[in-house]
Every structure is written in structure tokens, then in C-alpha cells.
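Q: show me how the following folds:
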Amino acid sequence: MNRHKLIKLNLSIGILLLTLFSAIPHVLKAQKDTILPDTKYLNINPLNYPTNLRTFDDTTLNRFHLFDPLKSFDDFYTSTAGTGSPYFSNKHRLSENSLHFPAANVPGLFLTFPENISFFNTKTPFTYLYYVQGGKNLQQLNVLHSRNINPLLNFAIAYNLMGFNGFYYHQKVQNSNFHISANFRTPDEHYMLFAAYSADKYIQNCNGGISYEDFRLLNWQRRLVAPVATESASQKNFRKTLFIFHQLNIGPKDSAKKGNLYLGHRFSWTKNAYQYLEENPLNACYPFIFYDSTATNDSIHWQNIENRIFLSKYGSQSEIPIFQAGFIHLASITHLRQLDSNLNAFLAFLHGNIISGKFILKYDADYVLSGQNKNNFHIDIQPLLILSDRYALFLKSAISRKAVPFYLQYATLNHLSWENHFLPFSESSISLGISNLKNTDYIDFQFINLKNYVYVNTDLSAIQSPASISLAVLSMLKKLRIGHFHFDNHAVIQYSSDVAAYPLPSWMLNNLTYFKFNLFKNNLSLEAGIDCRLTASWHAPFYYAPMNIFYVQDSISVPFYPYGAVFINGKIKRGRFFLLFEQPHQYLFKENSTFVIPNYPMTPFNFRFGISWSFYD
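A: Below you'll find the model as predicted:
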């Protein structure tokens, strides 16, 4: 985004905000907050297809975590530049099924997936606006509108736009996504249809990082003159998704009293195109050019088509399926420069819940019947025992076997070149814990074993670990309230038996300490506090921008350094707002930031604010 485009964007946003704030006094008079909005929504989840739409009740004040999912209190992410930038998780995450492989998810949190699209049932038209401004570095605008064409047919449209200029030279991110959704049901809800289309565009200018020597010479304020590795490199990712889900009640007409039996079908199509562009190859900092030293451009294209047909059985008083069983056919094609890969897989799956008094057993299994990934499988069993009105004991066990992804087996790209014949990757885990029924407090110990794990080494070669890797993770979440004071703590302690292949920080802590109170006859609700993140020193992976991957290294240890932010959250009528000061100690003590990923400094001091408003009259 050049200077003129940035000026136009700021001018457009300024006019929009001026119009919005001018209209708010008139809107407030018209809005009747004593009338329940009756705005309902659901999210399609492969494991749970509710028969009814849940009520949408937005009571949270925690707005400053919403604009940037990398700052989520429940997760531990590290990014290369800030909002919208490539990232990885500091905590081990289990794979979801026999076709999923744990890998760098860049920029998955900022893309639209069928599972996180909301489907609405709004008796009155519903509009949601959310705007964030962070000086000259960040602008974000989210708009959502939903309305019922008639009591049985609804459509919703959403547009999200984010521009992040970064804090160091040439770091820029532009992310936009548009999606439209609709849902229909018959009066007796014997038939339900959900459909959605989404388009995502993600563009990032990469600077290749800053060396430690150059960074130490910088004044804490002279960030834009930092000598960077590349000055003209960029990544572009375009993604389109079409999603259709419908189900038919094939039980008797009075099955609502006895439980529902549904025949369902799900179709999804995804097309993704990734490009890396370097306008001046002579200045490229990446030494691994395998085919053409005068052209550092690269691209990866892939398409997926998935069809899923299944039977679902629901209890008479529950939206949770007692069981769901069916088949999945997945067809995929991947193009890597000079090589194409075709994948056809046919799976059988079964999942559901067994409920007996205070005992609940959740089970999930799938098995690949045919195709290149034949005999891959995933089994997940989660029993839960309710101990009292407040606490429950849970056990989770999972085992899976899956083929190593094609791009790690064969690569014919300018920046990656290898031909491997890896054995299937296996993952098994068991965890035991106790939590309250709201899942706001819990303690959980997890043991994971990885066999034939594949990772990318320092010399950018894919390697399969010859020995099994053992991981141990202790997670604790505690939200304590003393009067108006709230103390939320999320701690993780981790161990890896092979830090060279699978490095992990030994401990991490997220803390939210805030004071919550009301003013003006309880019309204004406020939270004022501190958000603090602590991570132990560890050998964080390097980032390889041309291919959007992270690879292990043992030469640079990222030091312990706290992330801190001071925030104020507010709610008045249907409006929400936040004020956020990130890294205020850097401003007070005039100190430079440090590195959280080798060659990529942590977010420096900055100020951001956001405002949102809901309209449903």
C-alpha cells in the first residue's frame, strides 16, 4: 500500500466514521434496548450439526483480543511482524483427522473456513460494524448484515478489511475477505439447507528480517530505516470456497418427541493460489535457489473438492448428535512448478456421544478405505464424568496414522527441491484433567508420542526423525475474581525429548489482570487492566519467506522478554470500544524491542483503539 493509497484509505475511513458518529445520536433515540434482538446463529462443525439455531448474546467486553486472533488469551502464538503476519503456535496441537497434518498454518487464522462462517436467523434486520485504528500502522473494518427474507429464509453478507504497515521497513500486510451465506428450513424443520461462498485475499511484503548486529545499532524510534534483507519481496495468497450443507429428517413425523434421524450431505470446494515475487533477484537474501538463479518467483496452486454423506441421530432434548456415520470422498490436485499431484481418498467416519446420567463419552473415528492414503486412520475417545455441580473429570485419548503431505515428499520449486520417500507419520496421545463445567478453570496433563515425524532442517531439507519423539504438556487455566478485580491466568509447561527436531519453550504464561466496574447508573460498563505474556528463552524456528514455512535451528536462542499491554474495554448500550497501549514500558524507558523469532523483532510500542456497534431495529 503506497502513500497515496494509504491517504485515500484514511480519508475514506474518516468520512465513514464521521457519518457514523453523526448518526449515532439519532440511532440511539430509535433503538429500543428493552426489546430482545432475537438474533440467532450457528456455526457448521463437522462433529455437530444442531437442529436448532442458538441464541446470539454478545455480552463480552474483551474487544481488543478480537481484532487480532494472534493475541487470543487462550492460545500462544508468535508472529513475524504483528497483526496478520505469518505465525506459528508455541504449543503442540493434535491433528484433527487422518487427512490433516500438523504444519505451519500461514495465515490460517485470517482466512475464512466453512466451520467459522455464521448462519443467522434474525427476526429483525441485524447489522454489525467493527472498526480498529492503530495510528499510521493499522486500519481494520468489519461489516456484517443479516436479515430474514421470510421467517424460514435468511441471508447474511460480511466484508472484512485489514491493512497493517508493520513497524519496520517493507513490512506490510493487506488482508480482505468477503463471504455471503444463506440458510433455509421448512416449517417443521424436516429439511434444512445452509450455503456459503467466501473469497479471501492476503498480500504481504516481506523484508526477510533484520540481523542482530544491525538491529542493535538502531535507536528505539528509528524503525523505518532498519537495514533489511529484501526490499521488494512479496507474498500473495488468494482463496475461494463454496460450501453447501443440507439435511433431511427421515424419521416419523412425531420424531421430535423421540429424537430425530437425519440424512445429510455436505459439499465443499476450495481453490487456493500462493505466489512469491521478488522484483530484484540480485538482492535476494535466500541462498537456496535450485533451478534459476535469475528468477526467484515461485507459486503453489491447489484445489480440493469434498463430498460427505451421512446419517445423524439426535436425542429428543439435545442438539448433540447421539451418533453420526457416513462416507467422505476427497479429490485434490496440487501444482508445484513442474510437478502435479492428484489425490483421491474415500473415507468412512463415525462419531457421536453417549450420555448416561453424569457420564458422557464422546467418540470420533475415521478410516481411509482407498486412494493414495489408504489405511490411514484417526481415533479419538473422550470420556467425561461430572463430579459435582461445578467440576468434571475428563480423559482424552487419540491415535492416528497419516501420509506425509505431498509438498514434503516432492518439491520442484526454485526455493525448495527434494524427492523423499517417507514412511507414514503416527501420532498418539493421552491426557487427564479436571475442569469446571463452564471450562473457565481447568488443569490438564497431556503426553504425546510422535513416530516418523517430518520437519524442515536448517539447510531447508525435509527430514524424517529416525526415533520417536515424546512430548509432555501441562496446561492450567484459572480465572479468579475478588470483588471487582479479575485475575485470569493461563500457564503451560512443556517438554520435548528431541528439541533439535521439535523445539518448544519450556514454559509460557498469559495473564489478564483488570478491574471491572459500572458507571452512570450501570449504563456504562468498563474494564481497565494489564495484559501480560511471558515465554521462556528457547530456540525458536527460522522463517523462510519464499515458501511461507518455519524451519528448526539451534544457533540462536530467543531471549526471555515480556510482552505487555495496558487496556480499557467499554460497553454502552449496543456499542463496544477498547483502548490499547502495547509495550508501554518501551516508551517509558526508551528501550528497543527484542527478537521473538530470529531476525524478526517483537512488536514495539504502539496505540490502538476500536469501536463496534450492533443495529437490530
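Q: make it CA atoms for all contacts and neighbour counts henceforth
A: Fine.
Q: enumerate every residue touching Ile399.
A: Going by Cα atoms under 8 Å, 6 or more residues apart in numbering, Ile399 touches 378-380, 426-429.
Q: now with 6 Å?
A: 378-379, 427-428 (Cα atoms under 6 Å, 6 or more residues apart in numbering).
Q: got these as CSV, with secondary structure and neighbour count columns?
A: CSV is the format used below for the contacts of Ile399 (DSSP: H, G, I helix; E, B strand; the rest coil; neighbours: other Cα atoms under 10 Å):
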residue, secondary structure, neighbour count
His378, strand, 24
Ile379, strand, 21
Glu427, strand, 20
Ser428, strand, 19
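Q: what's the farthest-apart pair in those residues?
A: For the contacts of Ile399, the maximum inter-member distance is 10.5 Å, found between Ile379 and Glu427 (Cα to Cα).
Q: roughly how far does Glu278 sit from Ala81?
A: Glu278 is 19 Å from Ala81, where distance means Cα to Cα, to the nearest Å.
Q: all strands in the stretch 101-250 of the chain, in order from the N-terminus.
A: Here the stretch 101-250 of the chain has its strands, by DSSP state E, counting those that start in this stretch, at 118-122, 126-134, 138-150, 153-164, 172-185, 191-206, 233-249.
Q: one more, please, to line up against the first structure:
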Amino acid sequence: MRNLIVLLFFLSFSLNAQESDSTKVVELKADIKLYKTFNSEKDTIYIDTSLTIQDEYKYNYLKKDNFGLFSFSNEGYLFNQLDFSRKRTTTLPQFGFNAKHSTYLDNSDIFYYSVPTPLTDLYFKTVMRQGQSLDALISVNTKPNLNFTVAYKSIRSIGDYFNNLTSSGHFRFITNYNSINKKYFLKVNFVGQDIYNQENGGVKFIEQLDGTNPSFSQRERVDVYFNDASSKLKGNRYFLDHSYQFSTGNSLVLKHQAYYENKFYEYIQATESPRLGDSPNSSINNKTRFDVFYNKVGVSFKTKNLGEINFFIDNYSYNQFYNVPEDASFNPSINYSLHNRINNVGGQYEFNQNKWNFNILLQNAISNQPTSNYEAFAKYKFSEDNFVKISAQQISKLPDNIFIFNQSDYVNYNWNTSFKNEKISILKAETKNKWFEAYVQLTNLNDHLYFFNTEERIDSLVVKPFQYDKSIQYISAEIAKEIKYKNWALDNRIKVQEVQQDEKILNLPYLVLRNTLYYTKPVFKKAMLLQTGITVNYFSNYYADDYVGVLGEFFVQDQTKVGGFPVLDFFVNARVKQCRIYLKAEHFNALFTNKVDYYNAPNSPFRDFHVRFGLEWNFFK
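A: Model prediction:
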């Protein structure tokens, strides 16, 4: 697959070179605004080859602005969630192993394309050590109403510390079609992905990082807890979404959405570790499989002036299971699988006309598993980039499967229990205008589920699921403002959040901020656009959740605070035609400050100083 990506790169380069020479600017055969991409929610984005500060923020493995996330030492491994408001919530029970899903592509991460000429999009970036990160995409409209897109994203990085390899791949095949008379619309995609990580369990002796012993400046010499543990999250998903509108104008619309997904999480350890407790086996091989089939059928009435009203019913069937032993260890009293089926009915009203946009959704379960989701928002647009929006949501959510059912070769990590639904209420107000963008969010959590280490020691992990029987109130406010003067700009984003609770269950930093001072100027007779500057990321110290690989989950701890340190990045970026080039000195203040203070979690150090290079290149044939 890696050879295929290289071949696609040089093929695209050759095609581009045949149509232009080095003394001419490439002329697109079509207006750039005709190159469009949109997600399952029909939010349209135009393909953009400009170079802005937002491109700098999105130039990472997630390919999105990761403000509110804090990456662990190795690229593509884990992220601390500093911003609770970014957490995705669904009423339906998920697989679990949520920490490992930070780079897993969901349906909302898949984009569909419409391009007048073939489009190639290439992304490349160096990593920590011995590897690279790549993302290659080719999109073609064989007809104006039929598009095919093929993409592959991968990363391999050995990391700075021992037994910390990241090696992942994400293949996407995407197509969308609409009939010439604009009555039938179809979106289909297949996503196959595997996320492999070596799991070292963190640094064993923190004092090895204090700089007194030069031997440990070579980070692979630092002692870690696990030398032979690894995890893999692998999944395949087939997705279909189509609709038929009987006529233009006021009309009845039939809708159908379905997907099938199978995946597994595997944790392998060649030698059992006393840190995780006893095991009847000398080696650990945990594998949890999950299959889900989802169907949603709806009918709506669409009008020109009064919006669209939609009624639907859905079915969510899942099966989580483990291998049944064929030897003497088989125990007929143990459940080796978990089956369930959930049916919901609901109605939705959408109005989007002139400057107003309303949306109301009501959804309830009709099966023996009670869930509900009530949400609404109202948005008024003064212009395309100037709006005010108020939204509210109330959710009754079934627990993710890992909270109620888990099997492991480690005795401490087996349970079959039950919990109440989590109840979440959200009220949010946001605005964007020519002066600033901002939002305020109030969230109330009841029956919140979490993991906690019952040993309360870093060298002994007995992590179990718990449910908090009291209420948690979360409030956050965020504001962003960019100040420009000639070729200089100062981009600022500040987030303040506070949690009111009787115990330390939901732990978050009070302050999260990012400030970037940068300079932009065309050079070489405007043949190149140069952008250079310094970014400061900071979050106040707090009791950050720790991580346990055998569950692929974060767990609550209240012994050690992390944070309270700045991370300074110096960057030089450039754009030449459709190519954007990135060079960054990451965390350069680690060269002259105390490295022992930089942590993601109690025994997981943040990355040291690195210089990284990469590019993004669009080809329009």
C-alpha cells in the first residue's frame, strides 16, 4: 500500500508537469469553487489551496484543528481531552475502548466530493522517529452527477520511548450520485482501518527524566513498565444513505440509511505483569469483537416556504462476543457474548430560509432499552460568516458495552454488571462575527460513568467501572479573536471551564489557550507566499486522567496533577502554486527548560524537541 501511495504521488506530479512549465502559473480548467466536498450532514466545503493560520492548525494526523486536545509523545497514539465540550455523545451504546478511537474514522469524518476535473490531494509529514505520516486521495467525477473517491491514510512512527510504536492504516472508498432530475440521491462508502500501538504502560522511574543522568537523554533507554505489550483496533464499515423525492417543490421524500460495521480490540502481552494483577495464563491475549447493523427508514414532507418535517424509525442491533474456550477452561456459567436490539421512533423539523435556520429533533426508544434524545437549535445569519445560534439538548444514553461487560485473561478485568442510563443536558449559545467568535456552554451530567483505579497507586492498576450517583455541572466559555496589522497577525483562542462536583470525577484544566504571532508576505515576485511565526499552547495544571492499555480507556486519578507548562512551536510555512510546505520546530522550549515537568498523564511524558517537515499538494488535471 505504501508503494501505491508513492506511485500515485509521482503519477499526479507527472500529469501536472505535462500541463505546465516552471515559468507559468497553473491555470485551472474550472472555477475553484466548483471543487466541493460535503459530509453526511450536507455541510459543503470548497477545496481551498490558500495558506492561512487555520491550515497551520489543521496540519496534523487528525487533519482538523486539535485545540482542546493534547497529543501524547508519539504521533497518532493518544490524546488527552482537555475540552469536555468536544466529546461526541450518542444515545446508542458503543463498543467502548474509547481512548483508542481518537484516530478512528466515524461516519461524520467521511466526506463526499464533486469535482469538474480529477482531483488529487496529497499529505505528507515526518514523525518522531523512523517513519512518516501519509494521506493520499484521488477523486473523479465520471459524470457531472457521479463521483468516485479513493483514499488511504497511514502512519508509522517508532516514537522516542521503548515499545511505543504507532502503525495505522485507513482505507476509504467513497461514491455519491444524484439523478439528472435531482430526485434521487445516493451516498455510499467503505472504510477499512486498523490502529496498532505498542503499549509500554508509561515511564517506570520518573527520576530518570530529571536530566541528571545523560544516559537517559536517549529516551529509548528509559525504563518503562511493559516491554512486550501491544494493542490493535481494527474495523470495517459499509455505509449507505439514499433518498427519493417524488417531485420538485412541495413533495414527499423517502429516506433510507444503513450501515454494517464489524471491529475488534485486541490486547496482547507476551508476559503477564503483576502491575495488572493475577492471570491464570503466563501470556495475555484479549480479543473483544463487535458487530453492529443499523437501519433507519424515514418519510418527510418538504415544502418551499415552511421547511421539512420528517418521521423515522430505526433499528440498532449489535453483538459483542469473545472466543469460547474449547479446552478444560470452558465454564458454562460464563457469558461469552452480549446481544441487544434497540428501536427508536422520532420526528424532526428543519427550516432553512432567508436568514433563519431552525431544527427540532425528538427521538424515543420503543424497545425494552430506554433511550431518548431531544434537541433543538435556532440560528440567525446576518451574513455567511456572521451569525448567532442557540441550541439545547437532553439525552438519556445507554452505557457503552465495556462498562457492563468485559472479559480478560487478567482476573481483575472481568465483569458482567448493569448501570443506569447516563443523563446529559446541554445548553449552548454561540456567535461569530467580524470582531470575534465565542460560545458559552452549560452541561449537567447525571449518573455519569467512569473508570477508576481502586488501588490508587501508579504501580498497581485495578481499574473498574463506576457510576457517580450525584449531579455534575460543567460550564465552559471560549472566545477567539485575530488581530491584524499590515503583514503581522496575532491569533488568540482562550477557553475557560469549571466543574462543580462533590468528588473529583470529571477533572479538566480551568484554562486552555493558544496564541500565535505570525508574519505573512508574498516573496520572489509573489511566486511564493511565506508564513512564519510562533505558537504558544498552554493548559493549567489539573488531575489528568491516566490510561490503561488493557481496556483502551482513560481512568480517573486524583493523586498527581499535570499541566501548567507552555509548549512553544516555531513554524515556517510556504505556498507555491497548489503546494503548501510546512516546517516546524515543535516544543523548542524543551531545549532550555526542565523536561521532567512535561507530562500528559502521571507517568506519560510529553514529547521532547522535534523538527518536522511536510507538505500538502493539490493537483487539478
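Q: the residue sitting nearest the centre point of structure 2 and Ser114 of structure 2, how far apart?
A: Centroid-nearest residue in structure 2: Ser102, 4.5 Å away (criterion: Cα atoms, centre = their mean). Applying Cα to Cα, the value for Ser102 of structure 2 to Ser114 of structure 2 is 28 Å.
Q: re earlier: so for Glu278 and Ala81 of structure 1, which sits in the more crowded spot?
A: Per other Cα atoms under 10 Å, whichever of Glu278 of structure 1 and Ala81 has more neighbours is Ala81, with 26 against 21.
Q: hang on, that one in a strand?
A: No. Secondary structure assignment (DSSP: H, G, I helix; E, B strand; the rest coil) places Ala81 of structure 1 in coil, not in a strand.
Q: that one maps to what in structure 2?
A: Superposed on structure 2 with TM-score structural alignment, Ala81 of structure 1 falls opposite Ser73.
Q: its match touches Phe609, doesn't it?
A: No. Look at Ser73 of structure 2 against Phe609 with Cα atoms under 6 Å: they stay out of range, at 10.5 Å.
Q: about what we covered before: the match of Ala81 of structure 1: what's it in contact with?
A: Applying Cα under 6 Å, 6+ apart, the residues near Ser73 of structure 2 are 606-607.
Q: ditto for Pro107 of structure 1
A: Going by Cα under 6 Å, 6+ apart, Pro107 of structure 1 touches Pro86.
Q: and it, what pairs with it in structure 2?
A: By TM-score structural alignment, Pro107 of structure 1 lines up with Lys100 in structure 2.
Q: please tell me how far its match sits from Glu553 of structure 2.
A: Distance check for Lys100 of structure 2 against Glu553 of structure 2: by Cα to Cα, it reads 7 Å.
Q: try Ala574 of structure 2
A: Ala574 of structure 2 sits 39 Å away from Glu553 of structure 2, going by Cα to Cα.
Q: so what corresponds to Val512 of structure 2 in structure 1?
A: The equivalent of Val512 of structure 2 in structure 1 is Met508 (alignment by TM-score structural alignment).
Q: against Phe73 of structure 1, how distant is its match?
A: Met508 of structure 1 sits at a distance of 12 Å from Phe73 of structure 1 (criterion: Cα to Cα).
Q: so Asp364 of structure 1 touches Asp380, yeah?
A: Yes. Between Asp364 of structure 1 and Asp380 there is a contact under Cα under 6 Å: 5.0 Å.
Q: and the strands of the stretch 101-250 of structure 1, which is most packed in?
A: Comparing the strands of the stretch 101-250 of structure 1 by mean neighbour count (mean count of other Cα atoms under 10 Å), strand 118-122 ranks first with a mean of 24.
Q: great, nothing more from me.
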